[in-house]
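Engineer: sequence? don't have it. structure:
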């Protein structure tokens, strides 16, 4: 019962992120030869935003098939833990054995292997215990964002199953306001926004709205909600190319709801197989493949 177009979109997402990491993120740094990347490649990082929208859609669907919060948590961790354990171990092994020039020293630190498998942001442990831990691979930052969304969405859904959209929209309004205050005000609020995913939740919220539209395409009010959320996200981006990319993401999901034939090329069996594996690919794509 998989929605195959989503697997195709996952492939697009991971390709965008890989292009960003390989050609812009380090821009010749950590490579044996210098080069300079085109500025447009910077926006490959919006592949993560596309992942977040897909997560908002899929998690909403998953919640409707769970009887309680415990069942939902169990399903999430059954999906997340095995791949995380295998991929972090592979990363640790590769860099312990072959990283003689310390390309990514954090990847050969056993403590980082352990902390990465907790799914919790390393700085959380650093602040409490005075440690100096890092993710075994820097790309894991988004896993912490995803985990926060799972927790919040799960709790809100089982408190009021019929009102997930409204509840999460209210929550998003609060966290986005907090984020914007810190972004545009020199007198930052006490504490760090690193533990609250701020504007990222607008992408998850977009996914929830798309799910509602997918099940009821005639709901014009949800289309208005999606337009407003994307408009706010564009305001936050405050960059012409980023705004353009955000608009493209919005148009993709509008086509996903109303003009599915436009996305039929995403439903190929080949893309589907890759799409299923994108979580594992994401976990090893940055440090491991750059080392190779």
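Structural biologist: Now that the structure is in, tell me what you want to look at. Remember, predicted model here, so these are calculated numbers, not experimental data. Numbering: from 1, shown residues only.
Engineer: Please make it C-alpha for all contacts and neighbour counts, starting now.
Structural biologist: OK.
Engineer: from memory residue 103 sits against residue 30, does it?
Structural biologist: Yes. Using Cα atoms under 8 Å, residue 103 is in contact with residue 30, at 6.5 Å.
Engineer: For residue 164, list the residues it contacts.
Structural biologist: Counting by Cα atoms under 8 Å, 6 or more residues apart in numbering, residue 164 touches 153, 156-157.
Engineer: out of those, which are inside helices?
Structural biologist: Judged by DSSP state H, these include 153, 156-157 as members of helices.
Engineer: How many residues are close by the closest residue to residue 204 other than its chain neighbours?
Structural biologist: In space, and not counting its chain neighbours, residue 204 is closest to residue 56: 4.3 Å by Cα to Cα, 6 or more residues apart in numbering. Residues near residue 56, counting by other Cα atoms under 10 Å, number 26.
Engineer: mind checking which helix or strand residue 175 is in?
Structural biologist: helix 164-184 (DSSP states H and E).
Engineer: Same check on residue 95?
Structural biologist: helix 69-98.
Engineer: what's the offset of that helix from the middle of its chain?
Structural biologist: 16 Å (Cα atoms, centre = their mean, to the nearest Å).
Engineer: Which one's more surrounded, residue 103 and residue 30?
Structural biologist: It is residue 103, of residue 103 and residue 30, that has more neighbours when counted by other Cα under 10 Å, with 17 against 13.
Engineer: Where does the more buried one sit: helix, strand or coil?
Structural biologist: coil (DSSP: H, G, I helix; E, B strand; the rest coil).
Engineer: Now do the contacts for it.
Structural biologist: Per Cα under 8 Å, 6+ apart, neighbours of residue 103: 30, 291.
Engineer: Can you tell me the SS state at the residue nearest to residue 204?
Structural biologist: helix.
Engineer: Please compare the first structure with the one that follows:
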């Protein structure tokens, strides 16, 4: 969920060009999730002392745009990765240092001013350091963390196919994903048992969205087989409609439209300062906003601050914290880890 470094796309972009549109889309999706949590979700879980009179339910589906972006970016990354360890170091440096720091900040704020329901036992808090606490039977310190496990399991799947040399058969892999996703959806709808482990490890409830991102990356490369890629987009949408129902089908159609505009070069207007900043801070913003925001809104409202003003102040705090983490933690840690790995790899190559 951090900023994206791109590779050539159909000759239209220079090598290592920055895909500003994707950064901006990620930032806007993160902001939509914040708006949903501070309005609709907070009203449902806690309750504003002075009802806002509005919410932002569509923001709940910003995460599905994240999944398309990840499908695009991870397939692109692996196509230009020399070996598995390069990919592991790249993903680890992107995800974990900022995540661990944000856990520490969130835990401190929750301990100081958090609601009772936000408090976690030390063992649960330690389990959160893995990023797969839900799979291990634990609770999330921040409710937003559930998508990180989904992303991590997607990375693991893609790394496996890369190591097996099977990414050249990505259409067959996607077809298998869609069959399994539909099978899970039909079995669940019928009230039958489906393996929890298989569902979670293969992220069957979400994998068609990642598949859409992969296919759009292929389309943007202007390779042969474009008709097949377009057909695969249609199959992904059909699978989502069958497995996930009409609401997520509508979400998928919106995400597909957005990505079609991106691939066609119609979103370059997003490559401006405010959107670039929002894209750069999207990952720490996502990590920090919910638990801290809920605690802050609750405290402010208890002290007589109007609910709308409390929400506005929480947004400002979340954006400010995310900017600070991006500048002083996320980017420096990522660069340091990758620099250390490059040096280690060079030493191994000359040994």
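Structural biologist: Thanks, I have the structure now. Predicted model only: the values in this text are computed from it and were never measured.
Engineer: Can you calculate the TM-score here?
Structural biologist: Overlay of the two chains. TM-score (TM-score structural alignment, normalised by the length of the first structure): 0.86; 278 aligned residues with a Cα RMSD of 2.3 Å.
Engineer: hang on, the earlier thing: how big is the offset of the helix holding residue 175 of the first structure relative to the second structure?
Structural biologist: Compared with the second structure after fitting, helix 164-184 of the first structure deviates on average by 2.6 Å (mean Cα distance after the TM-score superposition for the first structure).
Engineer: gap between that helix and the chain center?
Structural biologist: Using Cα atoms, centre = their mean, the offset of helix 164-184 of the first structure from its chain centre is 17 Å.
Engineer: Next, the buried residues of that helix.
Structural biologist: Applying a neighbour-count criterion of 16 or more other Cα atoms under 10 Å, one finds 164-165, 167-169, 171-173, 175-176, 178-179, 182 buried in helix 164-184 of the first structure.
Engineer: quick one: which of those residues is nearest residue 211 of the first structure?
Structural biologist: residue 165 (9.8 Å; Cα to Cα).
Engineer: Which residue in the second structure aligns with residue 257 of the first structure?
Structural biologist: Counting by TM-score structural alignment, residue 257 of the first structure lines up with residue 263 in the second structure.
Engineer: Actually, residue 186 of the first structure.
Structural biologist: Using TM-score structural alignment, residue 186 of the first structure lines up with residue 191 in the second structure.
Engineer: measure its match to residue 169 of the second structure for me?
Structural biologist: 34 Å (Cα to Cα, to the nearest Å).
Engineer: Same check on residue 315 of the second structure?
Structural biologist: 44 Å.
Engineer: Repeat that for residue 113 of the second structure.
Structural biologist: 51 Å.
Engineer: likewise residue 255 of the second structure?
Structural biologist: Separation of residue 255 of the second structure from residue 169 of the second structure (Cα to Cα): 25 Å.
Engineer: tally of neighbours for residue 191 of the second structure?
Structural biologist: Neighbour tally, residue 191 of the second structure, other Cα under 10 Å: 9.
Engineer: OK, contacts around the aligned residue in the first structure for residue 215 of the second structure?
Structural biologist: Here residue 215 of the second structure is matched to residue 209 in the first structure, going by TM-score structural alignment. Applying Cα under 8 Å, 6+ apart, we find residue 209 of the first structure in contact with 57, 165, 222-223, 225-226.
Engineer: sorry, back to before: which of the ones in helices among the contacts of residue 164 of the first structure count as buried?
Structural biologist: 153, 156-157.
Engineer: Residue 157 of the second structure corresponds to which position in the first structure?
Structural biologist: In the first structure, residue 157 of the second structure lands on residue 152 (TM-score structural alignment).
Engineer: which residue packs closest to the match of residue 257 of the first structure, ignoring adjacent ones?
Structural biologist: Of all residues not flanking residue 263 of the second structure in the chain, residue 220 sits nearest, at 5.7 Å (Cα to Cα, 6+ apart).
Engineer: Same check on residue 153 of the second structure?
Structural biologist: Per Cα to Cα, 6+ apart, closest to residue 153 of the second structure is residue 201, 6.0 Å.
Engineer: I'd say the one you found and residue 152 touch.
Structural biologist: No. At 9.5 Å, residue 201 of the second structure does not count as touching residue 152 under the criterion of Cα under 8 Å.
Engineer: which residues in the first structure does stretch 314-326 of the second structure match up with?
Structural biologist: Using TM-score structural alignment, stretch 314-326 of the second structure corresponds to no residues of the first structure.
Engineer: Check stretch 82-89 of the second structure too.
Structural biologist: So stretch 82-89 of the second structure sits over residues 67-74 in the first structure, by TM-score structural alignment.
Engineer: Tell me which residues are up against the matching stretch.
Structural biologist: 62-63, 66, 154-155, 158.
Engineer: List buried residues within those residues.
Structural biologist: Counted by 16+ other Cα under 10 Å, the contacts of stretch 67-74 of the first structure give 63, 154, 158 as buried.
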